[in-house]
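Visitor: Pasting the sequence and the predicted model now:
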Amino acid sequence: MIHDAIVVGGSYAGMAAALQLLRARRRVLVIDAGQRRNRAAVTSHGFLGHDGSDPAEIARTARAQLARYPTLRWADDTAVSASGERDAFTVVARSGGAHRGRRLLLAIGVSDTLPALPGLAERWGRSVFHCPYCHGYELDRGAIGVLAAGPMSLHQAMLLPDWGSVTLLANGLLEPDAATREALAQRGVAIEATPVARIEGQADVVLADGRVLPFAGLFVASRNAPAGVLAQRLGCELVDTPMGSQIRTDEAKRTTVPGVYACGDAARAPHSVSLAVGDGAWAGAQVHQSLVFPAGG
């Protein structure tokens, strides 16, 4: 069977894209490895109609709704390679299956690289976050630490005082100039220059000098890159962003490889469930229109 579209990645963006295509009665294969980026989070916020919901339940409900469409095929698998050209792509899965499709949509998500601090990765998504709009409110105006990881950390430190009292943990990576210090001071942000040794408890920062700074939550600007190597092996161009790298797409979510589209966190910034869903819905519609009007995509 030749599918009209193969969607690699069945999280929020991928399912939103598949839904548009299924409602156009197109044959869609979703290949999903089951590794949602927010799998460690227990609640999702900022997504209209689902504020405070379990993100896993949102995903389960969405998948059940997609399953009602008879032109859906779902593979719980990992796409390990992809080749071909527009109207004739082949995606090989880890299980050994080879799948053919006219269009290829990458909703592969991103990998997060965190500072190498003991105790940090274990708390990612639970008491260590990247998005204040997703998690800031629930900290109930408590103390917030911003762990320096790069220039985006200053952006976070400037934003977060609307959600609580903020301390920028420079950790030897940032040395704000006088103007930046003044701007931070006007927002009420304290700066802690002592390096961080580790994270303990809920979100307790142990400094190199032995002091312990307790926080309600920590924010860190992780470095992102498209998950896996599928985009690179297909020849999709990547573009640098303040957060890392992402797949280059145009206004119709087309990559630099004809017939290959991309959406969600791997192809846009900033990142959230609601933005991923919107991006996926738009991408799915664009893939459908490329099948109707071949000259356009």
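Guide: Received, thanks.
Visitor: Every contact and neighbour count from this point should use C-alpha atoms.
Guide: Fine.
Visitor: Give the closest residue to residue 101 in space, chain neighbours not counted.
Guide: Of all residues not flanking residue 101 in the chain, residue 3 sits nearest, at 4.4 Å (Cα to Cα, 6 or more residues apart in numbering).
Visitor: distance of the residue nearest the centre of the chain from residue 13?
Guide: For the chain, the residue nearest the mean C-alpha position is residue 265 (3.8 Å; Cα atoms, centre = their mean). Here the criterion is Cα to Cα, to the nearest Å. By it, residue 265 lies 8 Å from residue 13.
Visitor: what residues are shared contacts of the two?
Guide: Both residue 265 and residue 13 are contacted by 107, 276, under the criterion Cα atoms under 8 Å, 6 or more residues apart in numbering.
Visitor: Confirm residue 64 sits in a helix?
Guide: Yes: assessed by DSSP: H, G, I helix; E, B strand; the rest coil, residue 64 belongs to a helix.
Visitor: how many other residues sit next to it?
Guide: 10 (other Cα atoms under 10 Å).
Visitor: And it, how far from residue 74?
Guide: From residue 64 to residue 74 the distance is 11 Å (Cα to Cα).
Visitor: For the residue nearest to residue 101, list the residues it contacts.
Guide: Contacts of residue 3 by Cα under 8 Å, 6+ apart are 26, 27, 28, 29, 100, 101, 102.
Visitor: give me that answer again for 7 Å
Guide: 27, 28, 29, 100, 101, 102 (Cα atoms under 7 Å, 6 or more residues apart in numbering).
Visitor: Skipping adjacent residues, who's closest to the fourth one in space?
Guide: Taking Cα to Cα, 6+ apart, and ignoring the residues beside it in sequence, residue 100 has residue 90 as its nearest neighbour in space, at 4.5 Å.
Visitor: Hmm, residue 101 and that neighbour touching each other?
Guide: Yes: Residue 90 lies in contact with residue 101 (Cα atoms under 7 Å); the separation is 6.5 Å.
Visitor: Which of those two has more residues huddled nearby?
Guide: A direct count of neighbours by other Cα under 10 Å for residue 90 and residue 101 places residue 101 higher, at 24 against 20.
Visitor: which element is the residue nearest to residue 100 on?
Guide: In the assignment (DSSP states H and E), residue 90 maps to strand 88-93.
Visitor: Centre of the chain to that strand, how far?
Guide: With Cα atoms, centre = their mean, to the nearest Å as the basis, strand 88-93 stands 24 Å off its chain's centre.
Visitor: cool, and stretch 274-291?
Guide: The answer for stretch 274-291 is 16 Å, by Cα atoms, centre = their mean.
Visitor: what sits up against it?
Guide: Contacts for stretch 274-291 (Cα under 7 Å, 6+ apart): 12-14, 16-18, 20-21, 47, 252-253, 263-265, 296-297.
Visitor: alright, now check it against this:
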Amino acid sequence: MNYEVVIIGGSYAGLSAALPLARARRQILIIDAGQRRNRFAEYSHNFLTQDGQAPNTIAEEAREQVKKYSTVSWLCETVTDVKAVDGQYVVFAGEQQFQAEKIIIATGIKDELPQVEGLTERWGKSIYHCPYCDGYELNMGEIGVLASGMHSLHQALMLPDWGNTTLFLNDAIKTEQLDDELLAKLSKRQIVIETRQVARIENHCDVVFVDEERTTLDGLFVSTVTRLQANWIRNLGLDIDSNEYGEAIKTSPAKETNIKGIYACGDVTRSGGSVALSVGDGAMTGIVAHKSFIF
């Protein structure tokens, strides 16, 4: 089957990209595997008009609004490959394949958590990554940062605006890496530095050390390492930015990749993300993709 645009990923960025294209009556297909990045979170915050709403409710409402447009098709499936053929693109999903003039990649990313027992099952419930999304609800209580690298210092320095903050080095940051300048910054923000190794997380958010002592927190923040969802993204020859924060597709400000006809938006293009940023990214991408048919 032939489409003008195939959007790979039907979460906030992908749906937002679809909307201007649908309103321009372009024939589009959205392929979504149902693996929203924030599917583990109970509530979504810091998104105007939807503050405190359940993430799945926001996504479902957006999906129903987009699917009302007659030129929009939807497929619940995982994309396994994308190939350039005769100036267009062939998208493989399940047992089917689709041809498109343009591709929008909005697959999101995978979060790699530190290997600490109890983190994964509490992710999005008492373990967080974005203070703007979840910090306010901790009510200036006891909060922590579990270091996953030197980049965690940035997160730690932000967090005292949301509560009494402890930085758990957990061997991801060595004490000798904390020079006088860094120590002065942490001290100015009244951040407690904990050097003991973390063994596991229990109950709501009890940090248990290897010596079996524990400290009880209202919430714990972790900087994850973000990874691309699929190898076909790399195989396309897209420029990929890789650093200590993870991986992201490089785009222009207009969300164009280095390959003509392929755009990318949302968390797959940035080291940090949120629903609001993904929606803005998607809106820009959909408009730019539409204009590329004309100009």
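Guide: Nice, thanks for sending it over. These figures come from a predicted structure and were not determined experimentally.
Visitor: what ranges do the strands span in the stretch 1-150 of structure 2?
Guide: Under the criterion DSSP state E, counting those that start in this stretch, the stretch 1-150 of structure 2 contains strands at 2-8, 28-32, 72-76, 79-85, 88-93, 96-105, 109-112, 127-128, 142-146.
Visitor: Can you tell me, leaving aside adjacent residues, what's nearest to the counterpart of residue 151 of structure 2 in structure 1?
Guide: By TM-score structural alignment, residue 151 of structure 2 lines up with residue 152 in structure 1. Using Cα to Cα, 6+ apart and skipping the chain neighbours, the partner closest in space to residue 152 of structure 1 is residue 221 (6.2 Å).
Visitor: Just give me the neighbour total for the one you found.
Guide: Applying other Cα under 10 Å, we find 26 residues neighbouring residue 221 of structure 1.
Visitor: Let me see the contact set for the alignment partner in structure 2 of it.
Guide: Alignment note (TM-score structural alignment): residue 221 of structure 1 maps to residue 223 of structure 2. Contact analysis of residue 223 of structure 2 by Cα under 7 Å, 6+ apart lists 129, 148, 152.
Visitor: wouldn't residue 6 of structure 1 be in contact with residue 106 here?
Guide: No: using Cα under 7 Å, residue 6 of structure 1 makes no contact with residue 106, being 8.5 Å away.
Visitor: Span of stretch 205-220 of structure 1 from start to end?
Guide: Across stretch 205-220 of structure 1, first to last residue, Cα to Cα, it's 13 Å.
Visitor: what residue of structure 1 takes the place of residue 258 of structure 2?
Guide: Residue 258 of structure 2 maps onto residue 256 in structure 1, by TM-score structural alignment.
Visitor: Report the contact partners of the closest residue to its match other than its chain neighbours.
Guide: Leaving aside its sequence neighbours, residue 256 of structure 1 sits nearest to residue 236 (Cα to Cα, 6+ apart; 5.5 Å). Residue 236 of structure 1 sits next to 247, 255, 256, 257 when contact means Cα under 7 Å, 6+ apart.
Visitor: How about stretch 11-30 of structure 2, which residues are buried there?
Guide: Buried residues in stretch 11-30 of structure 2, defined by neighbour count with 16 or more other Cα atoms under 10 Å: 11-22, 26-30.
Visitor: Which of the helices or strands spans the aligned residue in structure 2 for the residue nearest to residue 256 of structure 1?
Guide: Counting by TM-score structural alignment, residue 236 of structure 1 lines up with residue 238 in structure 2. Taking DSSP H and E as the definition, residue 238 of structure 2 sits outside all helices and strands.
Visitor: gap between residue 238 of structure 2 and residue 226 of structure 2?
Guide: 17 Å.
Visitor: And for residue 28 of structure 2?
Guide: 28 Å.
Visitor: With residue 198 of structure 2 instead?
Guide: 22 Å.
Visitor: Please apply the same query to residue 117 of structure 2.
Guide: Residue 117 of structure 2 is 19 Å from residue 226 of structure 2, by Cα to Cα.
Visitor: Please identify which of these two sits among more neighbours.
Guide: Shown here are residue 117 of structure 2 and residue 226; by other Cα under 10 Å, residue 226 has more neighbours (24 against 13).
Visitor: Confirm the more buried one sits in a strand?
Guide: Yes: under three-state DSSP, residue 226 of structure 2 falls within a strand.
Visitor: re the thing from before, got the contact list for the nearest residue to the residue nearest to the centre of structure 1 once chain neighbours are set aside?
Guide: Leaving aside its chain neighbours, residue 265 of structure 1 sits nearest to residue 109 (5.2 Å; criterion: Cα to Cα, 6+ apart). Residue 109 of structure 1 sits next to 226, 227, 264, 265, 266 when contact means Cα under 7 Å, 6+ apart.
Visitor: can you do 6 Å?
Guide: 226, 227, 265, 266 (Cα atoms under 6 Å, 6 or more residues apart in numbering).
Visitor: Just list the residues touching the last one, thanks.
Guide: Applying Cα under 6 Å, 6+ apart to residue 266 of structure 1 gives the contacts 109, 110, 226, 246.
Visitor: And for the second one?
Guide: The neighbours of residue 227 of structure 1, taking Cα under 6 Å, 6+ apart as the test, are 108, 109, 110, 111.
Visitor: And the first one, by the same measure?
Guide: When contacts are counted by Cα under 6 Å, 6+ apart, residue 226 of structure 1 touches 109, 110, 246, 266.
Visitor: just these now: which is nearest residue 200 of structure 1?
Guide: Taking Cα to Cα as the measure, residue 200 of structure 1 lies nearest residue 110 of the contacts of residue 226 of structure 1, at 26.4 Å.
Visitor: Tell me how many other residues crowd that closest one.
Guide: 22.
Visitor: Hmm, it is touching residue 225, no?
Guide: Yes: counting by Cα atoms under 6 Å, residue 225 is a contact partner of residue 110 of structure 1 at 5.3 Å.
Visitor: All good on my end, thank you.
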